[in-house]
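Give me the fold of what follows.
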Amino acid sequence: MTTILVTGGTGTLGRLVVGRLRADGHEVRVLSRSARPYAVDLRAGGPGLDTALAGVDTVVHCASSPRGGDEEAAGHLIDAARRAGVAHLVYISIVGVDRVPFGYYRAKHAVEGLVAGSGLGWTVLRATQFHDLLVQLFDGLAKLPVLLLPAGVSDQPVEVAEVADRLAELAGGPPAGRVEDLGGPEVRTFASLARAYLTATGKRRAVLNVPLVGKAYRAFRAGGHLAPERAVGKGTFEEYLARRRG
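The predicted structure follows:
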């Protein structure tokens, strides 16, 4: 089996990818800012990154932050991967990064370009948003007495474990370029998802759809972040909520 390094290997997605790869018999190294012995801040780079990549065959790049720095981090990772002779770089991106002019999406799209132009063998998988991200959003919105939602926007949440399974499968195979997107099983209005959340958590809130402005909102409203033709995920939002409650 191969030696695989997972960046962001302690995060929501990365830790599941690590588990899947180890279950498949691969030697896996976990890279994050705090995970010993490969504690590296990718935004800073440095010799620790070369140490982490020595002898690595494949990298699964899950580390990402909406607070910025993704392009810089990817640049450091790619440079070090070239020096180490890494054969395959797998990157997880988001459906719609090329259609929605939202800052974080633009950064993810830019990283896709860096990966494709790296000179390494590469694979890029785009997925829709994870169930837990919606819950985090609704947790924040539910602090108010009225749940305010962007009018006319839908979502297609996917089970993070299914994305981890697919990434592990891709990491165990040859470079495949841009592969087919992985979308959740249902395109749902934000209001229906919010009501499912309120029912599951026992919170009583009015739901109000509020029209917004701007190019990013229009793109979300047009469904630029959705992949209805790739609704291949199995786990529903209600099933995720039931597991959390249990």
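
From now on I want contacts and neighbour counts done on CA atoms only, so please keep to that.
Fine.

Tell me if residue 59 really is in a strand.
Yes: Residue 59: assigned to a strand according to DSSP: H, G, I helix; E, B strand; the rest coil.

Surely it and residue 90 touch.
Yes: using Cα atoms under 8 Å, residue 59 is in contact with residue 90, at 6.0 Å.

Quick check: neighbours shared by these two?
Listed as contacting both residue 59 and residue 90 by Cα atoms under 8 Å, 6 or more residues apart in numbering are residue 171.

one more to line up against the first:
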Amino acid sequence: MREPILVTGGTGTLGRVVVRELLDAGRDVRVLSRRSSPEQSLFERVTGDLRRGTGVDAAVSGVAAIVHCATTLGRADVATARTLVDAARRHGNPHIVYISIVGVDRVPLPYYRAKLEVERMLTVSGLPWTILRTTQFHDLIARIASLQARSPVNLTLGGAAFQPVDVGEVAVRLAELAVGEPAGRVPDMGGPEIRSHRDLTREYLRATGRRRLVLPVRVPGAISAAYRRGGHLAPERAVGRVTFADYLAART
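A predicted model of the protein is given here:
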């Protein structure tokens, strides 16, 4: 019987698709979740919380690999990753596969800096590790537009473009990495198209049948300047196939 693979954040946008891919590949899967569930499931669920450190030892015990998808969307990612790494060291040194973001070393966004710090933590952890950086997911671009649904104007980041990638394609890649040998930092993964934020927002509005003025805003500061320079893009790694239009068509 093969050891299971643990997925942190296994009920989130990316994690749940990773779980499905691993199950489809015939692997036993364990999910660390803050909430217990009495329902029957195809995977094992361990109740715990990376922020509090509860249940983490039980979650990592006996696993072959850990796909770390859980995120706090902020600086707390560093502390939760340290909790996970420390537990992994106590329980057999499993292979950790970490999902990161293209540009964490070029865009001075606090969340990106936290992701970069986690990357560095893994490289010196003594654990076997693999890191995959991807560009933004399609649903993030859609969410930015949808959050302005009640406004007569949709604001976009002036002078900036994005290269959104499909979460399903990223999940397939993470599942492949989890069942393989530790590979260090693997090639980045970007979406198939680089398009201006304004253009992507207009695409979203057309697909959802909304009429809005789309107004690019040139925001001052180092973070916006890094986005305008394309620090978050991977034009040489446009390996995704699902376009933003494909995503919207499937969604709507």
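
What lies in contact with the host helix or strand of residue 200 of structure 2?
Under the criterion of DSSP states H and E, residue 200 of structure 2 resides in helix 197-207. By Cα under 8 Å, 6+ apart, the surrounding residues in contact with helix 197-207 of structure 2 are 141-142, 145, 154, 156-158, 160-162, 211-212, 214-216, 244-245, 248-249, 252.

list the buried ones in that helix?
Within helix 197-207 of structure 2, the residues that qualify as buried are 197, 198, 200, 201, 202, 204, 205, counting by 16 or more other Cα atoms under 10 Å.

Average offset of that helix relative to structure 1?
Once fitted to structure 1, helix 197-207 of structure 2 is off its aligned match by 0.5 Å on average (mean Cα distance after the TM-score superposition for structure 1).

give me the stretch of structure 1 that that helix matches.
Counting by TM-score structural alignment, helix 197-207 of structure 2 pairs with residues 190-200 of structure 1.

again with stretch 221-238 of structure 2
Going by TM-score structural alignment: stretch 221-238 of structure 2 matches residues 214-231.

what's in contact with the matching stretch?
94-97, 99-102, 128, 151-156, 180-187.

quick one: the helices in the stretch 101-250 of structure 2?
110-123, 138-146, 167-179, 197-207, 222-228, 244-251 (DSSP state H, counting those that start in this stretch).

ok, and for the first one, which residues are buried?
Judged by neighbour count (16+ other Cα under 10 Å), helix 110-123 of structure 2 contains these buried residues: 111, 112, 113, 114, 115, 116, 117, 118, 119, 122, 123.

what's the matching residue for the first one over in structure 1?
I take that to be residue 111 of structure 2. The alignment partner of residue 111 of structure 2 in structure 1, by TM-score structural alignment, is residue 104.

my guess is its match meets residue 66, correct?
Yes: Residue 104 of structure 1 is within contact range of residue 66, at 5.5 Å (criterion: Cα under 8 Å).

about what we covered before: most widely separated two among the buried residues of helix 197-207 of structure 2?
The most widely separated members of the buried residues of helix 197-207 of structure 2 are 197 and 205, with 12.4 Å between them, by Cα to Cα.

burial measure for residue 34 of structure 2, as a count.
For residue 34 of structure 2, the neighbour count with other Cα atoms under 10 Å is 17.

now for it: what does it line up with in structure 1?
Aligned counterpart of residue 34 of structure 2 in structure 1: residue 33 (TM-score structural alignment).

rewinding a little: next step: the contacts of stretch 214-231 of structure 1 restricted to strands.
94, 154, 155 (DSSP state E).

Quick check: the gap between residue 27 of structure 2 and residue 63 of structure 2.
To residue 63 of structure 2, residue 27 of structure 2 is 11 Å away according to Cα to Cα, to the nearest Å.

tell me which element the residue mapped onto residue 50 of structure 1 from structure 2 falls in.
In structure 2, the residue paired with residue 50 of structure 1 according to TM-score structural alignment is residue 57. Using DSSP H and E, residue 57 of structure 2 falls within helix 56-60.
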